[in-house]
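Q: have a look at this prediction, sequence included:
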Amino acid sequence: MIRGDASRRLCLAGLAAAPLLGAGRAVRASALWAALRSPAHVALIRHAVAPGTFDPPGFRLGDCATQRNLSAEGRRQAERIGDLFRANDVARAQIFSSQWCRCLETATLLGLGEVVPQPLLNSFAEDRGRGAQQIADLRAWLAALPLERATVLVTHQVVISGLSAVSPASGEIVVLRRGAGADLVVVGRQPTA
């Protein structure tokens, strides 16, 4: 039986070697990580495991006790995601996060750098009417964002789907390449569960 760090290294090695889901084709993990280390790429991460769906009625952004939060499994998953970045030569990144506690905690537990809250990454799942404008504003912000170094955005399924048409699992990484203007192309996906 493998335990502790040996188990973690074996799991990370398996994830790093696995083919990834790209836009209709398999992408090797090494190519995905090489892309992320190069300019004009960004990693979107859906927050780690937070049991349930949506937030309780009356939740408040500034009060984690009123929100759906990461489970112990979700906190371990977030730490493993950070380990996966480091195992693929991304030890530091510029990190932006939704203001929801589960996203901020995921971003912090990655251990890749300072976390900057970004309201454009907030969920609009309970107010779909603002989704189109928020995604347009997020695209404009991404078009102007310097992407010379690894960049990570921790957010929600609805935001990732709005940007990429990908419906990620909890903790899944979706790497995008920024093209001309606000054009974003899915390079590949890295499951982390």
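A: That came through fine. These numbers come from a predicted model, not from an experiment. Numbers count the residues shown, from 1 in each chain.
Q: please make it C-alpha for all contacts and neighbour counts, starting now.
A: Noted.
Q: tell me the secondary structure at L138.
A: helix (DSSP: H, G, I helix; E, B strand; the rest coil).
Q: just give the nearest non-adjacent residue to it, would you?
A: By the measure of Cα to Cα, 6 or more residues apart in numbering, the closest residue to L138 outside its immediate chain neighbours is L120, 5.7 Å from it.
Q: that's a strand at L44, yeah?
A: Yes - assessed with three-state DSSP, L44 lies in a strand.
Q: so it is in contact with I173, correct?
A: Yes - using Cα atoms under 8 Å, L44 and I173 qualify as a contacting pair, with a distance of 5.6 Å.
Q: between those two, who's got more neighbours?
A: Per other Cα atoms under 10 Å, whichever of L44 and I173 has more neighbours is L44, with 27 against 24.
Q: here comes the other one, which I'd like you to weigh against the first:
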Amino acid sequence: MRAIVLLAISAALLAVTLASPARADDDAVWAALKSGGHFALIRHALAPGFGDPENFSLDDPKTQRNLSAEGRAQAKRIGAAFTKHTILKAQVYSSEWRRCMDTADLLDLGPVTPETILNSFFQNRGDGDGQTAALRTWLQSANLRRPMVLVTHQVNITAFAGVYPASGEMIVMRRGDDGEFTVAGRILFK
């Protein structure tokens, strides 16, 4: 019996030890975002489905995949995490897709500016290489002295950062002195 108790205590201590670095990593990611020279790419929160419906129109949100109630709650949790880490205002840009605009708005970090270079190019609705190059050019001269948040789509983030984000995941990017971009860290909001 004593061996089982010791094993359980050891397992609990190991779990705490393994969990601590992840928390420290999260803190480092938030610190990087606040330090300047960094920006956040956020994949829109949970929206049921895949791609866009056949009758998709940017002008009509009813024709689009929209955030579920869970997605709306997820976006609010992301915004609350920004507040918890003392980021109360940010420059916020979003794809024109309703699920991105709603995610950006629910972050509650300030006015949301629609930005076409963040629009999805999945299903040939845009030019992936051209948009990614335009985004790089734009970000090379962007003012990153205060936090910047870009809400966009999986395909855009994968093309830019080389990672496959989950819905509601934040990828913090660093802009180097050479104008190149590297991943500083990732945080998944469930």
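A: Happy to help now that I have it. Bear in mind that the values here come from a model prediction, so they are computed numbers and not experimental data.
Q: now which residue in the second structure aligns to the residue nearest to L138 of the first structure?
A: Aligning on TM-score structural alignment places L120 of the first structure opposite I117 in the second structure.
Q: which residues touch that match?
A: 95, 131-132, 134-135 (Cα atoms under 8 Å, 6 or more residues apart in numbering).
Q: now list the buried members of those.
A: 95, 131-132, 135 (16 or more other Cα atoms under 10 Å).
Q: what distance do you get for the residue nearest the centre of the first structure to T53 of the first structure?
A: The first structure has I45 as the residue nearest its centroid, 0.8 Å off, counting by Cα atoms, centre = their mean. I45 of the first structure is 17 Å from T53 of the first structure, where distance means Cα to Cα, to the nearest Å.
Q: about what we covered before: aligned counterpart of the residue nearest to the centre of the first structure in the second structure, please.
A: Match for I45 of the first structure (TM-score structural alignment): I42.
Q: kindly reformat the buried ones among the contacts of I117 of the second structure as CSV and extend each row with secondary structure and distance to L144 of the second structure.
A: Rendered in CSV, the data for these read as follows (DSSP: H, G, I helix; E, B strand; the rest coil; distance: Cα to Cα, whole Å):
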residue, secondary structure, distance to L144 of the second structure
S95, coil, 19
Q131, helix, 20
T132, helix, 19
L135, helix, 14
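Q: which one of those residues is nearest S57 of the second structure?
A: Of all those, S95 has the smallest distance to S57 of the second structure: 13.6 Å, by Cα to Cα.
Q: wait, the closest one touches F121, no?
A: No - using Cα under 8 Å, S95 of the second structure makes no contact with F121, being 10.7 Å away.
Q: count of residues packed around the spatially closest residue to R8 of the first structure that is not a sequence neighbour?
A: The shortest distance from R8 of the first structure to any non-neighbouring residue, by Cα to Cα, 6+ apart, is to R80 (7.8 Å). Neighbour count for R80 of the first structure, taken as other Cα under 10 Å: 21.
Q: helix or strand for R80 of the first structure, which one?
A: helix 72-87 (DSSP states H and E).
Q: which two of the contacts of I117 of the second structure have the greatest separation?
A: It's S95 and A134 that sit farthest apart of these, by Cα to Cα, at 14.0 Å.
Q: so how far is A29 of the first structure from N88 of the first structure?
A: 9 Å.
Q: no no, S123 of the first structure
A: S123 of the first structure sits 28 Å away from A29 of the first structure, going by Cα to Cα.
Q: what do you get for R8 of the first structure?
A: Distance from R8 of the first structure to A29 of the first structure, by Cα to Cα: 17 Å.
Q: for T155 of the first structure, same thing?
A: For T155 of the first structure, the distance to A29 of the first structure - Cα to Cα - is 22 Å.
Q: again with I135 of the first structure
A: I135 of the first structure is 28 Å from A29 of the first structure, by Cα to Cα.
Q: repeat that for A140 of the first structure.
A: 29 Å.
Q: mind checking which of these two has more residues around it?
A: Per other Cα under 10 Å, whichever of A140 of the first structure and A29 has more neighbours is A29, with 20 against 14.
Q: just give me the match in the first structure for A184 of the second structure.
A: A184 of the second structure maps onto V187 in the first structure, by TM-score structural alignment.
Q: so its match belongs to a strand, correct?
A: Yes - using three-state DSSP, the assignment for V187 of the first structure is a strand.
Q: how many other residues sit next to R9 of the first structure?
A: 15.
Q: and if you look at Q74 of the second structure?
A: Neighbours around Q74 of the second structure, by other Cα under 10 Å: 23.
Q: just to revisit the earlier point, check the gap between the match of A184 of the second structure and L44 of the first structure for me.
A: Distance, V187 of the first structure to L44 of the first structure, by Cα to Cα: 11 Å.
Q: also D137 of the first structure?
A: 16 Å.
Q: check L153 of the first structure too.
A: Counting by Cα to Cα, the gap from L153 of the first structure to L44 of the first structure is 5 Å.
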